[in-house]
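# Sequence and predicted structure are below.
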Amino acid sequence: MKLHELSAAELLRHYAAKTLSPVEVTRAVIAHIGRWEPHLHATYAFDGEAALKQAADSEARWLKGQPQGALDGVPAMIKENIATQGTPTPLGTAATELKPADRDAPPAARLREAGAVILGKTTMPDYGMLSSGLSSFHPLTRNPWDLSKNPGGSSSGAGAGVAAGYGPLHVGTDIGGSVRLPAGWCGIFTLKPSLGRIPIYPPYAGRVAGPMTRTVEDAALMMGVLSLPDARDTMSLPYQDIAWSSLDRDLRGLKIGLLMDAGWGFPVEPQVRDAVEAAARAFEAEGAIVTSMKPFMTREMADGMDRFWRTRSWIDICALPAERRAKVLPFIVEWARGGEGQSGEAVFKGYSQMAAMREAAVAACAPFDVVFSPTCPIPAFAAGLPCPTNDPSRPFEHIAFTLPYNMSEQPAASINCGYTSSGLPIGLQIIGHRFDDLGVLQVSRAWERLRPAQRDWPTPP
């Protein structure tokens, strides 16, 4: 296997045995990114020279038998909106004033402390408000499985980068599906953890950081590092020393809810439906108990949340000087303009729908150990579109399966479960109870073992 294809777990075993060095691995990953990047445009602030310096320091530690941390020498990349000291954080939009960040945000700090070799950042759309690789600041990010298709978003570059082999470890963020949608459309694994499990800054309702990797084992390795405490996140959970590497689970008697109708948004396309239902049947054959679920979300919930988010975004956009406001992606401006002139009553009622979503999700999942659903009802869409509808009045039809678990704070993973007839990946979403992040990883690892052989990862044109 080529060096850029090795998992973090495999690399660490090689480093310990002195059969590979972080320097040769980092060089190989940098060269591979160089072949892909003119086609994908998935990176921001990429710094190969700095990465090689980090790799040399890591190599010296491994030669002494004194690795710095659990990820020492493993190449990693960080989503652009997670601050890294000395690098501006444009938030995906040309409207941002580019000022170097004063310090690392918690996920970046934890990776650095663990010895990871940080290659740079990955792209995102304006303010993270699109499930797309379209940005007014970054070049258009594309899906490596099909360059005419979208990688999803808002962790666009991370999803594309993992699938393309830009190092084994990536970190994204998610407030409505932003790690899971790229994972589903790029055929990779991700975990949106319980709110507060991974400290982040700034924190706010629904926002989490999560690992984006090719394997469940690598995501578990990252969770052991990213979940370490950081007082800057005032919404973080009390730290728990969880045995993240304990991924084995007996499937006999496992209660699985199967949700194939989100209650609003796009209907599930037949190829997506077939792949997800086949995964459920595979678990059933192992002794799990699968029960079909009725939808618990409503259009009122989705529209209320939309009104609140539009209003919040319109307030932020209006606060920009005119010359900077003009640089925001026009689709985002048009969408946010829907919040203009909303009454206090309308905004409050919209905000309240997020609490209604939370209660409905928790109640619907309560009878089961985990819930299965499509990550998204449709496969990847055209690369140049901001969203599948290309309509700012209906921008969220594709996030009906992912959104509720941000509001309910439940852990939810996306893992590949098949391919369309044209070869595009299809994501299976696995949802657990609040705080049962390890359980979601365990069920995901079980599927990784049960699923049919995966297709080879895409290669540069």
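In hand now; what should we look at? Numbers count the residues shown, from 1 in each chain.
# alpha carbons only for contacts and neighbour counts from here, please
Fine.
# Show me what the longest helix along the chain packs onto, helices and strands only.
The residue-count maximum for a helix in the chain (DSSP state H) belongs to helix 344-365. If you count contacts as 3 or more CA pairs under 8 Å, 6 or more residues apart in numbering; DSSP states H and E, helix 344-365 packs onto helix 299-318, helix 404-407.
# Give me whichever of these is most buried.
Highest mean neighbour count of these: helix 404-407, a mean of 26 (counted as mean count of other CA atoms under 10 Å).
# Now do it: which elements does it pack against?
Looks like helix 404-407 contacts helix 344-365 (3+ CA pairs under 8 Å, 6+ apart).
# Check which residues of the helix it packs on are buried.
By neighbour count on 16 or more other CA atoms under 10 Å, the buried set for helix 344-365 is 346-347, 349-358, 360-362, 364-365.
# quick check: angle from the helix or strand following that helix to helix 344-365?
Remark: after helix 344-365, the chain's next helix or strand is strand 370-374, criterion DSSP states H and E. Strand 370-374 and helix 344-365 are oriented at 120 degrees to each other (axes from the mean of the first three to the mean of the last three CA atoms, to 10 degrees).
# Spit out the contact partners of the residue most central in space within the chain.
Among the residues of the chain, the one closest to the centroid is Val179, at 1.6 Å (CA atoms, centre = their mean). For Val179, the contacting residues are Gly153, Ser154, Ser155, Gly159, Gly172, Thr173, Thr190, Leu191, Lys192, Gly210, Met212, by CA atoms under 8 Å, 6 or more residues apart in numbering.
# Recalculate using a threshold of 7 Å.
Shown in contact with Val179 (CA atoms under 7 Å, 6 or more residues apart in numbering): Ser155, Gly172, Thr173, Thr190, Lys192.
# Helix, strand, or coil at the second one?
Recorded secondary structure, Gly172: strand (DSSP: H, G, I helix; E, B strand; the rest coil).
# Helices of the stretch 151-300 of the chain, start to end?
Secondary structure of the stretch 151-300 of the chain (DSSP state H, counting those that start in this stretch): helices located at 156-164, 180-186, 216-226, 270-285, 299-318.
# Looking at those helices, which is nearest to Phe331?
helix 299-318 (12.1 Å; CA to CA).
# Tell me which helix or strand comes right after that closest one.
Defined by DSSP H and E, the subsequent element after helix 299-318 is helix 322-325.
# Take this one as well and set it beside the first:
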Amino acid sequence: MPEVPLRLGQAALVAGYREGRFSPLEVARTALDRAEGGLARLNGLSSLDHEMTMEAARASAARWRENRVLGPLDGVPISFKDSFHIKGLPRWHGTACHPGKLSAADALPVRGARAAGMIPVCKTAMPDFAMLMSGLSSHHGIIRNAWNPDDSPGGSSSGAGPSVVLGAAGVALGTDMVGSVRLPAALSGLASIKPTQGRIAYDPPGAFRSAGPMAASVDEVELTLAALGHFAEGDHFSAEGGYRPDPGCRPTGRRIALWRRAGWGDATDAETLAAVDLAAGLLADRGAEIVEIADLEADAQDYEAIHWNMLHVGAPDYFGLPPQARGRIHPVIGAMYEALLTQTAIFAAGVRHRLLVASARIAAQLAGFDHVLSPALPVRRFAADLPCPDPGLGMASHQAFACWFNQTGWPAATVPVLDPGDGGVPVSVQIAGKRFDDGGVIGLARVLEAARGFDIRWPSPFAEGAQ
């Protein structure tokens, strides 16, 4: 068999396809092997179908032979979070409460990836109903990190990061309601973006989540956003037009708010502070104006409203099930849902009102800035068997830097910038920007990626991981 690159990145794959050194068939077989090997050992694999994947690979191989490729991602393997529907594959939504019913049709982002010639390889594991930002699942067990199986991969797109790190996919698509793409990407040393709300069409329609890609480089993230980021009739919340790159994006003249510490949740650890300070220096050296802010104008009750609203959004999935099925939920997540039974509709309406008021206040606070530079999450790592870094602070103790950009609908990207020097996962930062400035956000992430001064030493895709 021709030698396939360890990392299934777009540039190496396209070069190999063009030069005839290997084809999408060999790449698809390699991706499937790694999904069923290392990814499954980390409990990061939800489901796959060999014939579905190989059928897409055969079609891509034919296009490459006949010089009629569909674009720069033709033949690139992609994984999808278990929350997405893929025709013929089971969907558990991360939970043993569900029987894993086979999906009847592809979700809109899956259809977009197929239209770009990408090869769906597998669905990746997640916590029950996407209600944790860690890897605890009643169906999958403890989902683990590819860099160190004792560590959490984050959530709720928990298996997405390991699928790219281990070479089961070149790109992973997750979903993000309070940080569920950005946190797993940062904990796996990957670049990512939660685009402007509605930039990637999603079904069923909703104004409360975004689909977002993560990959080993900013270029691959942007190519995926360009392929998927356009209006679709099936999502009336999707944004008109399509994603537009900003090839001329430069830090010069940009006014950037530096947000180093949040007054709620986990304290920012030393390595993360060092990464943010490094990124601020790199952007300042390239002409950006960096202005430190003490914190966002949000209090503990505002953050509690984020938590309750997330549960309110997911409540119909859980309470719509019969009691016997509900009894199979992960106990940590079940306890969070059961707490809703003491609440009233008036309380839920108050939660939503508080979020609208807080979001407007934060948007006004940041109105004078082009971008916000912050940690992606306050800690570099936490234990795989924990729901969050510090359960004493609540199940979302690590979401403070991520969650408000969902509420404002702004794009936010992550990129690794600091090599800690211990062989572990590099430390990432987050760049956020105003609505529809996805190109500017990605452009600054690319500047930081180019300036960071090191190549990432990825873990072996053949690591044994956890049993």
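That came through, no problem. Computed from a predicted model, the values in this text were never measured in an experiment.
# Redo the contacts of Val179 of structure 1 as a markdown table? Include distance to Glu323 of structure 1 and neighbour count.
As requested, these are exported to a markdown table (distance: CA to CA, whole Å; neighbours: other CA atoms under 10 Å):
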| residue | distance to Glu323 of structure 1 | neighbour count |
| --- | --- | --- |
| Ser155 | 27 | 37 |
| Gly172 | 30 | 33 |
| Thr173 | 28 | 27 |
| Thr190 | 38 | 33 |
| Lys192 | 36 | 33 |
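# wait, what's in contact with the residue lying closest to Ala280 of structure 2 once chain neighbours are set aside?
Sequence neighbours aside, Ile290 is the residue nearest to Ala280 of structure 2 in space, at 6.8 Å (criterion: CA to CA, 6 or more residues apart in numbering). By CA under 7 Å, 6+ apart, the contact set of Ile290 of structure 2 is Arg255, Ile256, Ala257, Leu258, Ala280, Ala284.
# try it again with 8 Å
Arg255, Ile256, Ala257, Leu258, Ala280, Leu283, Ala284.
# Quick check: the spatially most distant residue from the centre of structure 1 vs Pro321 of structure 1, distance?
Largest separation from the mean C-alpha position in structure 1: Lys64, at 35.5 Å (CA atoms, centre = their mean). The gap separating Lys64 of structure 1 from Pro321 of structure 1 is 54 Å, by CA to CA, to the nearest Å.
# Same check on Pro168 of structure 1?
40 Å.
# and these two? which has more neighbours close in?
Shown here are Pro168 of structure 1 and Pro321; by other CA atoms under 10 Å, Pro168 has more neighbours (27 against 10).
# can you give me the strands for structure 1?
Counting by DSSP state E, structure 1 has strands at residues 43-44, 75-79, 117-122, 169-174, 189-192, 208-213, 255-258, 289-292, 370-374, 412-419, 425-432.
# Which stretch among the ones you listed is buried most, on average?
The highest mean neighbour count among those, using mean count of other CA under 10 Å, belongs to strand 189-192: a mean of 32.
# how big is the offset of that one relative to structure 2?
Compared with structure 2 after the fit, strand 189-192 of structure 1 shows a mean deviation of 0.4 Å (mean CA distance after the TM-score superposition for structure 1).
# so where is that strand in structure 2?
The counterpart of strand 189-192 of structure 1 in structure 2, using TM-score structural alignment, spans residues 191-194.
# Might you calculate how far that stretch sits from the centre of the chain?
6 Å (CA atoms, centre = their mean, to the nearest Å).
# now swap in stretch 293-301 of structure 1 and tell me
The answer for stretch 293-301 of structure 1 is 24 Å, by CA atoms, centre = their mean.
# wait, doesn't His39 of structure 1 sit right on Asn143?
No: when contacts are counted by CA atoms under 8 Å, His39 of structure 1 is not listed as touching Asn143 (9.3 Å).
# Looking only at neighbour counts, state which of those two leads.
Between His39 of structure 1 and Asn143, counting by other CA under 10 Å, Asn143 is the more crowded of the two (32 against 16).
# ok, that one to Ser154 of structure 1 distance?
13 Å.
# Identify the contacts common to the two.
Residues within reach of Asn143 of structure 1 and of Ser154 at once, by CA under 8 Å, 6+ apart: there are none.
# Tell me how far the residue nearest to the centre of structure 1 lies from Gly152 of structure 1.
9 Å.
# Quick check: neighbours shared by those two?
In contact with both Val179 of structure 1 and Gly152: Gly159, using CA under 8 Å, 6+ apart.
# Structure 1: which residue goes with Ala146 of structure 2?
For Ala146 of structure 2, the residue aligned by TM-score structural alignment is Pro144.
# I figured that match hits Ala160, correct?
Yes: with contacts counted by CA under 8 Å, Pro144 of structure 1 reaches Ala160, the gap being 6.1 Å.
# More neighbours: the two, which one.
A count of neighbours by other CA under 10 Å puts Ala160 above the other of Pro144 of structure 1 and Ala160, at 33 against 27.
# got the contact list for the equivalent of that one over in structure 2?
Aligned by TM-score structural alignment, Ala160 of structure 1 pairs with Pro162 of structure 2. Residues near Pro162 of structure 2 by CA under 8 Å, 6+ apart: Leu39, Gly44, Asn145, Ala146, Pro153, Ser188.
# Which of those are still contacts in structure 1?
Compared against structure 1 with both residues aligned by TM-score structural alignment, their matches' CA atoms under 8 Å, the contacts of Pro162 of structure 2 retain Gly44, Asn145, Ala146, Pro153, Ser188.
# thought the first one was touching Gly159?
Yes: the pair Gly44 of structure 2 and Gly159 passes the contact test of CA under 8 Å, sitting 4.1 Å apart.
# what's the spacing between Cys318 of structure 1 and Arg310 of structure 1?
12 Å.
# Arg180 of structure 1 too?
22 Å.
# now swap in Arg252 of structure 1 and tell me
From Arg252 of structure 1 to Arg310 of structure 1 the distance is 45 Å (CA to CA).
# Equivalent analysis for Ala319 of structure 1, please.
Look at Ala319 of structure 1 and Arg310 of structure 1: by CA to CA, they are 14 Å apart.
# got the contact list for Thr459 of structure 1?
Thr459 of structure 1 sits in contact with Trp36, Pro144, Ala164, where contact means CA under 8 Å, 6+ apart.
# What sits closest to the first one if chain neighbours are left out?
Of all residues beyond its chain neighbours, the one nearest Trp36 of structure 1 is Pro460 (5.2 Å), with distances taken as CA to CA, 6+ apart.
# from memory that neighbour sits against Arg35, does it?
Yes: contact status for Pro460 of structure 1 versus Arg35: in contact at 6.3 Å, counting by CA under 8 Å.
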